[in-house]
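Undergrad: Quick one, fold the following:
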Amino acid sequence: MRVVIQRSKEASVTVDGEIVGQINHGLVLLVGVTHEDTEKDVDFVADKIANLRIFEDEDGKMNHSVLDVGGQILSISQFTLYGDCRKGRRPNFMSAARPEQAEPLYEQLNQKLRDKGLHVETGRFGKMMDVRLLNHGPVTLIVESPVAAGEKE
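TA: The predicted model follows:
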């Protein structure tokens, strides 16, 4: 599982001209799922996201998590995170999980974040979405589960 995390002052996602998810202060997640991902990967990524210290304390140091600052989450499914651009001019998406595998894992991630006490808004899985955000910092990081990062258990 691969997640691009962007610290945001505000963000929204629109489908067919309608805002379907919107947050104020928090994190925007672009979530990609690959074939080997399991619930174990979801657990790893959810824990990492909830506890990642990327918000400033009173001294301007990144010492607080999204939980610490009462932030919100806007989670967007993003199969293109597994686009392989090494050959040719058109990305190859063979590493992205099929929707029937990816959607349940994406939904599990969102639920696990909610279970940790976070307010989670989402886009619409498999739909064309327009995402707006005000990236604060800017702070953009990539979190990968051990399988996605090529690590062996």
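Undergrad: Going by C-alpha atoms from here, please, whenever you check contacts or count neighbours.
TA: Noted.
Undergrad: my read: Ile5 touches Leu141, true?
TA: Yes. The pair Ile5 and Leu141 passes the contact test of Cα atoms under 8 Å, sitting 5.1 Å apart.
Undergrad: Second input sequence below; structure requested for side-by-side comparison:
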Amino acid sequence: MRSVVQRVARASVTVAGEVTGAIEGPGLLALVGVTHTDTAAEAAAMARKLWTLRLLPGELSCSDIGAPLLVVSQFTLYGDARKGRRPTWQAAAPGPVAEPLVDAVVAELRALGATVGTGVFGAEMAVELTNEGPFTVIVEVDNRAAAAAQ
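TA: Now for the predicted structure:
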């Protein structure tokens, strides 16, 4: 599982003219991608990582100050553009695999006490944000890391 995480002052996602999720920061926007081998263990590990990652001002985490997160599914994080001019999406998990795992990240964050906004899986979304810093990192959780975190 892979996530591009941005520290934000505010962020929102709109689908068909309706805001489906929004946060006022400081907080984190997490674009989350799922690959074929990901499981519920990776989803739980990703949620814990996002909740405790010290990216906020003063090296604080969302868990330290109750900062909100906006989680948006993003299959293109597993795009491969190394060959040719058209990316392939073969490493991205199909919707029936990916959607429940993105939902599991959100559910686990909420179980940890987070306030979480979301997009709509598979929808054409408009994401707006004010990046603070700018501060952007890539977080990856795989089977080995997920097992070690348990």
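Undergrad: what's the mean gap between the strand or helix carrying Val97 of structure 2 and the aligned bit of structure 1?
TA: Using DSSP states H and E, Val97 of structure 2 maps to helix 95-111. Here the mean offset of helix 95-111 of structure 2 against structure 1 after fitting is 0.3 Å, by mean Cα distance after the TM-score superposition for structure 1.
Undergrad: just to revisit the earlier point, okay, Ile5 and Leu141 of structure 1: which has more neighbours?
TA: Set Ile5 of structure 1 next to Leu141 and count neighbours by other Cα atoms under 10 Å: Ile5 wins out with 20 against 11.
Undergrad: wait, what's in contact with the more buried one?
TA: Ile5 of structure 1 makes contacts with 27-30, 140-143, as judged by Cα atoms under 8 Å, 6 or more residues apart in numbering.
Undergrad: and those as CSV, adding secondary structure and distance to Leu134 of structure 1?
TA: As requested, the contacts of Ile5 of structure 1 are exported to CSV (DSSP: H, G, I helix; E, B strand; the rest coil; distance: Cα to Cα, whole Å):
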residue, secondary structure, distance to Leu134 of structure 1
Leu27, strand, 10
Val28, strand, 10
Leu29, strand, 13
Leu30, strand, 15
Thr140, strand, 12
Leu141, strand, 15
Ile142, strand, 18
Val143, strand, 20
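Undergrad: among those residues, who's most crowded?
TA: For the contacts of Ile5 of structure 1, neighbours tallied by other Cα under 10 Å; top is Val28, 32 neighbours.
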